[in-house]
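> build the 3D model from these lines:
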Amino acid sequence: MPLSPPAPPSVGGSDTPAVPSAPIAITLAPAASAFPDPTPAVGGENHAVKTDRNDQGGPYPVSSTRGFIEFGVALLLTIILIKGFAAEAYIVPTGSMAPTLLGFHEEVVCPDCGAVFAVGLGDSNQPVSPLCLNCGRRDFPNDLEHRRAQLRGGDRLLVHKFLFNLREPRRWEVAVFDCPDDPGQAYVKRIVGLPGETVQLHNGDVFINGAIARKSLEEQRGMRLIVYDHDHPPPDIQEFPRFLARRGTEGHPAPSGWEMAGPRIMHRPRPVWDDQPDWLFYRHRDPRRGVLGPIRDEIPYNGWEGGGEHRIHDVGLVADLQVGSDVKAVMIRLRRAGDTFLATLAVDGVTPPRLTRNGQPIEIVPGPGLLRSERSARAAGRTTQRLEASLFDQRVLIAVDGQLLFEPFDYDDPQGERRGSSAPIAFGVLGGDLVVDHLRIVRDIHYTDHLAGTPKLARAVDQPVRLGPDEFFMLGDNSPVSNDSRFWSRHPFVPRSALVGKPFLVHLPSRLVPLKVLGDATYWIPDPREIRYIR
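This next block holds a predicted model:
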């Protein structure tokens, strides 16, 4: 039986206001056209690189039975909440919050590496030219069928309407609000500046009251973007290896034990040499330029036409490890400009982690996390351990299975750029057998100083801006194309009274499917695999 609540308003985010979305319904309803919402999904004003979708882009694999159970539960929750007036439904038409929230888009499967990513729709409701950031493929077929692509609707959100009446809004959380610069139109962005603070953007980072604004592990998970996913090895990986194995020094190299086995990376012991660290250095291949080079602010949702202008310094990795009992330590090297951090993680369960900065030891406070050998991990009920390491916002953070190995190390005296290796991240092992699965290189959001395709220059760049006692500074995750507090001319800051609530669930995602039901027609049908919580 179809649900028939009042038609929810659309969430905007571009210069073009969005229109009310269609009522929610369980039964199939034919679409008036391929794009039922007349507001175009700007090739950028809300995306998809992979946020919680598996760290950003493609959804986690979900069985059909589990998917339909989750769909039913989410739909029942929708009914209860809407009937109780605790939540309100909105639809996202554009891509300014990509990859966290997706507007109308096409889901593309790269024919070369198999990576799945979303591409926004341009001004004529046609997808922009895809660019696979994972392998650099850009010459995709023009038609959807040969592109192995599916058209998908904009994310439908459930918004907790009264949350901000119960507690204060928090930095980095997503909010829906009535845009003061576009009266009567609801927007969705991320809260960055809080009442009474000064806000300034510098080199892609946010500074609050003169100090860099940092993120917790959970906040990083909700915002980090995938740069490279080794689950989908590029076909040119032999010609342009993404990882360079090295043991010893350049002048005195020693045999490496690293082996590539498709998406899996393995290390085998070399007993004569196992007293020396065996390193894997990540080498980034610029997908736009086709050469090895620095990581840039590319976002798949924007396609070939947008992004890639700014060099990225804030990087990290995520991987699943199986650590052999003969491994003495795992090592992580993180580099940002002139600073190099080296973390040594013993696996004996006794030795605390060590951290150095530019060769000098740093005093750190051990945390609850522990990297274990495979035997010890199995005893604890695990076969693999999830390692997360990052250097975001001048903060070194390393965790295993969600537990910090040491309290995050923050520094406020960054060193200038130095000559030498440009590899931003490296992974090493001291000792024997190690298996690395699902390895991803990730980056932080880089907030840009201008709006792509326009002469608009951002405020809060040359000098800080101060917020009033009840004002908030809002930014979109897809920074190159997001129209937000940086660019709103009349009322750049959002008053507390304009806050609508916090979106917490993408509840009724859909895809466009041609079905011979009631004649030849195109239908938007629910896709329960895409239901997800919003961080």
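> CA atoms for contacts and neighbours, from now on please.
Will do.
> may I see the buried residues of stretch 442-460?
442-452, 458-460 (16 or more other Cα atoms under 10 Å).
> for stretch 220-228, same thing?
By neighbour count with 16+ other Cα under 10 Å, stretch 220-228 contains the buried residues Gln220, Arg221, Gly222, Met223, Arg224, Leu225, Ile226, Val227, Tyr228.
> from those residues, which ones fall inside strands?
Leu225, Ile226, Val227, Tyr228 (DSSP state E).
> in which helix or strand would I find Asn142?
Assigned by DSSP states H and E, Asn142 falls within no helix or strand.
> before we compare anything, build this one as well:
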Amino acid sequence: MAKKNKPKSSGSIPLPVGRKDEPAKPAKPVAPLHPSHSAARETFEALATAFILAFIARTFIVEPFVIPTGSMSPALMGVHKDLDCPQCGERYRVNASVTAQIRGQVADDECIGGMCPMCRYTMAYDDAITRKVRLPREAHVPDMSRNERSYSGDRIIVNKFLYSFAEPERWDVVVFKYPGNATDNYIKRLVGLPEETLKIFGGDLFVMPDAEEEFTITRRPPRTLYAMREAVHDTDRDPANLREAGWPLRWDSGDGWKVDESTVGNRLKQSYSVSGEGEHWLSYVHTPPTDAVWPSIERGETLPPPQRELISDFNPYNTRITPNMVRYYATKDPDNPFVVPSEYQGLHWVGDLYVEVDVEAKSDAGDLLLELVEAGNKFRATIDLATGKATLSIRKHGEATPVTGFAPTANTSVSGTGKHHVMFANVDDQLLLWVDDKVVKFDAPTEYSWDALFGPRHDATPQTSDEDPGDLAPARVGAVNADLVLSRLRVYRDIYYIAARDVVNSAVTDLPPGTDPDVLSNPAAWRAFANRNEERFPIAADQFFVMGDNSPQSSDARLWNQLQPTNHGNAHKPGGNYLERQLLVGRAISVVWPHPWDYVIPSFTDMRRIE
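As a prediction, this is how the structure comes out:
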């Protein structure tokens, strides 16, 4: 019998029948790649991968943007001058964007001057540019500031992926495609949500959901409030030569306080001390220098008398002085051609304020008091220096005792001797207290209902009298049986949202026509604040309402019922006073590359999260 051939195998894996094992062949030598070829390929692949990842990230996740305008000032800045006031040292920014540039010449809307928010000194920027304006020979040019160059707007990062899985929230700073021309990116704050009606009155925002019948005030979280506040005065930013000329300090020390004044360079710093029994108050009196004060000092003339006035929505970013303006005012007064028109110095009374102070307690006895006034009503924080217990209270205008039912308390670190940084705020119908830059949590709500306590909001107007200065002394710091030293006293204001649908004489205002131009300093004209305009905007499903923080200079949803100019000179009119959901690009996250300050290296202290 013939034998059957067994299938051959290779290892443990059976081979097909009939396959023969081939003898092993020696491996051919492989020529090595040239090192430069390998490195070039790896570099190319790395760059290609980085480019693809960057493209994907930019398209779907995050994207850098540059802020073009100052509609979001003070939180975000467009093209601007970044300056140190030569008189008081305050750092501030002024709008430097222009609509036309002429080679070798100065455009008529070039920024050549502006006004300091602290001491109201009007200064010129860049002597070379100022000389080209061709002023009359006798015209007076004020001192220059350092760092006069113009800088581009803040560079920010935008999260484009967030709204794919999360709903936009009120107070988000959002980038979107402009409804009138979807090729342009805009940035504003989202203030109105779908299916509600937004109301603007008295600088505040109110909302009424479609299912409800009453408006309620919108309240911002503390971190957002902190980012949106505007500086009014700082005792470390008083010019020494203003004081030497006879201008009064803005904090009235009254009886019991000792004032210590020290000069550092051009600045006059103050500290206030008190010791002994009794109740003693320091009162802030808003007396910023008027347009005639600084020219009088520079000419050695007698100063005009100081004038008390209400705190307004003054924003230094809006005080840009142009060649056209200088030429115009030079024909009126060659000695003072650098003038900021009153409509750009703030027209509206702001009652939502902050007071901040550095406190040194020399003993553990007595109370520290912080008080703010709005429409004559007093809002107070009392801190027991022995225990650190803080108590909030409200006193109605003309009444000596606090309202009942409102007395939130909290424990703070301000107990015993030591130094602390304290800030108290009355904003959005809520009282807030910070100690050493941390928000204090109270045992009860610190919000209050204006209408329930004080009556209709439209009747709220500033108050003053011979017995009580009221809103002409809107911030106070006091001591009761305490031994204290106070320094670096500061006053801030909240932003003011203007209820307007139109622009009148280049200024957005909600005051009634015919309002006294001196309304801020004339109590007889204060009734105009009860007749301020009110605007309501219904918001449908999948629609939002956006506004700029710099309300006088913001082309936002309030004004989208009229033609809007573009950078190319064309005009577009959006469909209505709303932003559709599909036009949202993303949420602004942070300022990532601030410009340098006198050096090549960027000012990294200006890097910040956008709130």
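> out of the buried residues of stretch 220-228 of structure 1, who's nearest Asp413 of structure 1?
Gln220 (21.8 Å; Cα to Cα).
> OK, contacts around the aligned partner of that closest one in structure 2?
Under the alignment by TM-score structural alignment, Gln220 of structure 1 pairs with Leu225 in structure 2. Each residue near Leu225 of structure 2 by Cα atoms under 8 Å, 6 or more residues apart in numbering is listed here: Asp494.
> JSON lines for the buried residues of stretch 220-228 of structure 1, including distance to Arg490 of structure 1?
Below are the buried residues of stretch 220-228 of structure 1 laid out as JSON lines (distance: Cα to Cα, whole Å):
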{"residue": "Gln220", "distance to Arg490 of structure 1": "32"}
{"residue": "Arg221", "distance to Arg490 of structure 1": "34"}
{"residue": "Gly222", "distance to Arg490 of structure 1": "31"}
{"residue": "Met223", "distance to Arg490 of structure 1": "29"}
{"residue": "Arg224", "distance to Arg490 of structure 1": "31"}
{"residue": "Leu225", "distance to Arg490 of structure 1": "32"}
{"residue": "Ile226", "distance to Arg490 of structure 1": "35"}
{"residue": "Val227", "distance to Arg490 of structure 1": "36"}
{"residue": "Tyr228", "distance to Arg490 of structure 1": "40"}
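> which of the three states applies to the residue sitting nearest the centre point of structure 2?
By Cα atoms, centre = their mean, the mean C-alpha position of structure 2 lies nearest to Pro74, the distance being 2.9 Å. Three-state assignment for Pro74 of structure 2 (DSSP: H, G, I helix; E, B strand; the rest coil): coil.
> to which residue of structure 1 is it aligned?
So, by TM-score structural alignment, Pro74 of structure 2 is matched to Pro99.
> distance of its match relative to His105 of structure 1?
12 Å (Cα to Cα, to the nearest Å).
> rewinding a little: can I get the buried residues of stretch 442-460 of structure 1 in TSV with secondary structure and distance to Ala521 of structure 1?
TSV is the format used below for the buried residues of stretch 442-460 of structure 1 (DSSP: H, G, I helix; E, B strand; the rest coil; distance: Cα to Cα, whole Å):
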residue	secondary structure	distance to Ala521 of structure 1
Val442	strand	41
Arg443	strand	42
Asp444	coil	42
Ile445	coil	40
His446	coil	42
Tyr447	coil	42
Thr448	coil	42
Asp449	coil	45
His450	strand	42
Leu451	coil	39
Ala452	coil	37
Ala458	coil	45
Arg459	coil	47
Ala460	coil	49
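> which one of the residues you listed sits closest to Pro233 of structure 1?
Closest to Pro233 of structure 1, out of all of the buried residues of stretch 442-460 of structure 1 and judged by Cα to Cα, is Val442, at 15.7 Å.
> measure the alignment partner in structure 2 of that closest one to Arg608 of structure 2 for me?
Aligned counterpart of Val442 of structure 1 in structure 2: Tyr492 (TM-score structural alignment). Tyr492 of structure 2 sits 20 Å away from Arg608 of structure 2, going by Cα to Cα.
> just the helices in the stretch 301-450 of structure 1 please.
Using DSSP state H, counting those that start in this stretch, the helices of the stretch 301-450 of structure 1 run over 374-379.
> need the strands for it, in chain order.
Assigned by DSSP state E, counting those that start in this stretch, the stretch 301-450 of structure 1 shows strands spanning 315-323, 327-336, 339-346, 354-357, 360-362, 385-392, 395-400, 403-404, 409-410, 425-431, 434-443.
> nearest to Trp172 of structure 1, out of those strands?
Closest among the strands of the stretch 301-450 of structure 1, using Cα to Cα: strand 385-392, at 14.0 Å.
> so which elements touch the closest one?
strand 315-323, strand 327-336, strand 395-400 (3 or more Cα pairs under 8 Å, 6 or more residues apart in numbering; DSSP states H and E).
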